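Student: The amino acid sequence is not available; the structure is as follows:
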């Protein structure tokens, strides 16, 4: 479905929401945060049952 992945920007917090999740949404997701002095990555595995 179009637009079933939503990114919410709430100041310093960002939220990735998957709406009406399908089996095809399963997989690896990566968030990257960058500043002028550093980069941080978070990798998450999403399982859909």
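Tutor: Everything's here; your move. Quantities reported herein were computed from a predicted structural model and do not represent experimental measurements.
Student: From here on, just use CA atoms for contacts and neighbour counts.
Tutor: OK.
Student: Please enumerate residues in contact with the helix or strand encompassing residue 14?
Tutor: In this structure, residue 14 sits in strand 13-18 according to DSSP states H and E. Residues outside strand 13-18 that contact it (CA atoms under 8 Å, 6 or more residues apart in numbering): 4, 5, 6, 7, 8, 9.
Student: Got another one to weigh against that:
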């Protein structure tokens, strides 16, 4: 199954909000998300 990966900046543009708001909402609700199902941690 293929997944489309969007970074916070892209999500902010799509939802017409700030990247900070996207990150704040993610951090506030992190316990609801399952890593590698709802989000991927990309490092580099």
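Tutor: That came in fine, so what should we check first? Since we're looking at a predicted model, the values are computed, not measured.
Student: Quick check: TM-score for this pair?
Tutor: Superposed pair, TM-score by TM-score structural alignment, normalised by the length of structure 2: 0.22. Supporting alignment: 24 aligned residues with a CA RMSD of 4.0 Å.
Student: Would you format the contacts of strand 13-18 of structure 1 as a markdown table with distance to residue 41 of structure 1 included?
Tutor: Below are the contacts of strand 13-18 of structure 1 laid out as a markdown table (distance: CA to CA, whole Å):
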| residue | distance to residue 41 of structure 1 |
| --- | --- |
| 4 | 23 |
| 5 | 20 |
| 6 | 19 |
| 7 | 17 |
| 8 | 18 |
| 9 | 18 |
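Student: can you list contacts of the next helix or strand along the chain from the strand holding residue 14 of structure 1?
Tutor: Using DSSP H and E, the helix or strand that follows strand 13-18 of structure 1 in sequence is strand 27-34. Strand 27-34 of structure 1 is contacted from outside by 39, 40, 41, 42, 43, 44, 45, 46, 47, using CA under 8 Å, 6+ apart.
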